[in-house]
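[1] Give me a model of this one.
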Amino acid sequence: MAQKPESQTSSVKGSGKVVDLSQYRPSKKPEPLPVTFHRRELDTILWLYGRMVGDGEWRDYALDHMKDRAVFSVFKRAGEMPLYRIEKNPKLAARQGAFSVTNNAGMVLKRGHDLKQVLKVFDKKLKLVEK
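    So this is what the prediction gives:
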């Protein structure tokens, strides 16, 4: 058997001191979790999405979860800018409402506390047709 060098054996045998590693490691605050849509909210959005895809108005979507908000973007074609963005911003929950619908120009179409009420902006309105 080969013996260990003297420098390695002495450090193991002579170390009787307990060291707290938190003194030597920089303390990092844990990253905040991104904002997400809850299951019921996502079910409501996907139900609307399915209805609009069936009507041929929407074709693709993207889902983004960021530090401050969650965004469901709707596209007519995948390579274009989103037609609409359904956003959840918890910082605005006490003021204007956490949910909003924004068009591709950045204009807020509807905002509120209840997602189902906000999504009513997509309900079809009856049009007068003359013969």
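[2] contacts and neighbour counts: CA atoms only from here.
    Fine.
[3] Look up how far Thr44 lies from Arg69.
    Using C-alpha to C-alpha, to the nearest Å, Arg69 is found at 18 Å from Thr44.
[4] Pull out the buried positions in stretch 33-42.
    By neighbour count with 16 or more other C-alpha atoms under 10 Å, stretch 33-42 contains the buried residues Val35, Thr36, Phe37.
[5] same question, stretch 88-97
    For stretch 88-97, the neighbour count (16+ other C-alpha under 10 Å) marks Lys88, Asn89, Pro90, Gly97 as buried.
[6] I'd like the structure of this one too, to check against the first:
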Amino acid sequence: MSKIVRLVEYRRGAPHVHFSRSEMNALLSLYSRRVMRGEWRDYAIDQHDGTARFAVFRSSFERPAFIITKQLKGAPRTASLIPPDVQFTVMAGRETLSQSTSLIEALAVFDRPGLAASLRMGGTS
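    Presented below is the predicted three-dimensional model:
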């Protein structure tokens, strides 16, 4: 039995948000540097409810050490030639470390000296 689906209703779902190729290059570059230092061991990528997530783990058996998210800011624009406004957030546990409209600016939080030591003292995992 066939089901008739109106495309107008089908397309009204949550907007698909994903990391672009250049954003993935920046994320994987940061990840590889941290793996070489022995700080990170695993990562996961998720896309759900209009949010893309890149989570990094110190061990495969733990909660994510950090989660980098990309989500739309405000309502999506109707014109296809105008890129949507997005916001990047870096979180450690429930603590927001950085927010920006640029991934590079959001990832600058990892360049801060003593970030890992301060997070270990705070006990966020």
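[7] Once they're superposed, tell me the TM-score.
    With the length set by TM-score structural alignment, normalised by the length of the second structure, the two chains reach a TM-score of 0.71; 100 aligned residues with a C-alpha RMSD of 2.2 Å.
[8] Take the buried residues of stretch 88-97 of the first structure and keep only those in strands.
    Residues of the buried residues of stretch 88-97 of the first structure located in strands (DSSP state E): Lys88.
[9] quick one: the longest helix seen in the second structure aligns where in the first structure?
    Across the second structure, the longest stretch assigned as helix under DSSP state H is helix 21-36. Across the first structure, the stretch matching helix 21-36 of the second structure (TM-score structural alignment) is residues 39-54.
[10] Contacts for the matching stretch next, please.
    The contact list for stretch 39-54 of the first structure (C-alpha atoms under 8 Å, 6 or more residues apart in numbering) reads Trp58, Arg59, Leu115, Lys116.
[11] Switch these over to CSV; also include neighbour count, distance to Glu80 of the first structure and secondary structure.
    Formatted as CSV, those follow (neighbours: other C-alpha atoms under 10 Å; distance: C-alpha to C-alpha, whole Å; DSSP: H, G, I helix; E, B strand; the rest coil):
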residue, neighbour count, distance to Glu80 of the first structure, secondary structure
Trp58, 19, 12, coil
Arg59, 16, 11, coil
Leu115, 22, 26, helix
Lys116, 14, 27, helix
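[12] Show me the helices in the first structure, by range?
    Applying DSSP H to the first structure gives helices spanning 6-13, 39-54, 115-118.
[13] Out of those helices, flag the one nearest Asp64 of the first structure.
    With C-alpha to C-alpha as the measure, helix 39-54 is the member of those nearest Asp64 of the first structure (12.4 Å).
[14] Trace Ser59 of the second structure over to the first structure, please.
    Ser59 of the second structure maps onto Arg77 in the first structure, with residues paired by TM-score structural alignment.
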